[in-house]
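*Asks:* what shape does this take:
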Amino acid sequence: MAKSGAQKNTKNKAKHSKLMARKKNKFRQEKENRKAKLKELAAKMNAQKEN
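*Replies:* Model prediction:
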């Protein structure tokens, strides 16, 4: 028989999904920022090497 009343675990699952998505986005953003910094640094070093 189906349980009557509020759904079980839906609030916790939604909250967990939201937090995990936030965490993944944070790591993705940090990775992109790191890559951009390294690219900028490499360009700067190449420019310095040419001079």
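
*Asks:* alpha carbons only for contacts and neighbour counts from here, please
*Replies:* Fine.

*Asks:* and the helices in the protein, which stretches?
*Replies:* For the chain, the helices defined by DSSP state H cover 10-50.

*Asks:* so for it, the centremost residue is which one?
*Replies:* Closest to where the C-alpha atoms of the chain average out (Cα atoms, centre = their mean) is residue 25, at 1.9 Å.

*Asks:* state the distance from that one to residue 5.
*Replies:* 35 Å (Cα to Cα, to the nearest Å).

*Asks:* another sequence for comparison is provided below:
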Amino acid sequence: MSKKGKAKNTVNKAKHSRLMKQKENKLRLEKQRTKERLKAIIKKANEAKAEENNDSTTDS
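*Replies:* Modelled structure (predicted):
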């Protein structure tokens, strides 16, 4: 005989998959933000280095 009532575990499975998707999205966003932050830091450092090189070459 088949089961009566609603299917077992469907609510838990749906909740689990939703939570896992949230977790994956959160990790993806954090990784992307970290990448962008590092790019900004590197760009700023390169600009400062280039500016320093320009100042030292013009002074001599």
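
*Asks:* quick one: buried residues of stretch 8-28 of structure 2?
*Replies:* Buried residues in stretch 8-28 of structure 2, counted by 16 or more other Cα atoms under 10 Å: none are found.

*Asks:* and for it, what's in contact with it?
*Replies:* For stretch 8-28 of structure 2, there are no external contacting residues (Cα atoms under 8 Å, 6 or more residues apart in numbering).

*Asks:* in structure 1, what residues pair with that stretch?
*Replies:* Alignment of stretch 8-28 of structure 2 against structure 1: residues 8-28, by TM-score structural alignment.

*Asks:* quick one: the helix or strand encompassing residue 57 of structure 2 to chain centroid distance?
*Replies:* Following DSSP states H and E, one finds residue 57 of structure 2 within helix 10-59. Between the centre of helix 10-59 of structure 2 and the centre of its chain there are 6 Å (Cα atoms, centre = their mean, to the nearest Å).

*Asks:* swap in stretch 7-21 of structure 2?
*Replies:* 24 Å.

*Asks:* cool, stretch 6-15 of structure 2 as well?
*Replies:* The mean C-alpha position of stretch 6-15 of structure 2 is separated from the chain mean by 30 Å, Cα atoms, centre = their mean.

*Asks:* mind checking the end-to-end distance for that stretch?
*Replies:* Terminal-residue distance, stretch 6-15 of structure 2 (Cα to Cα): 16 Å.
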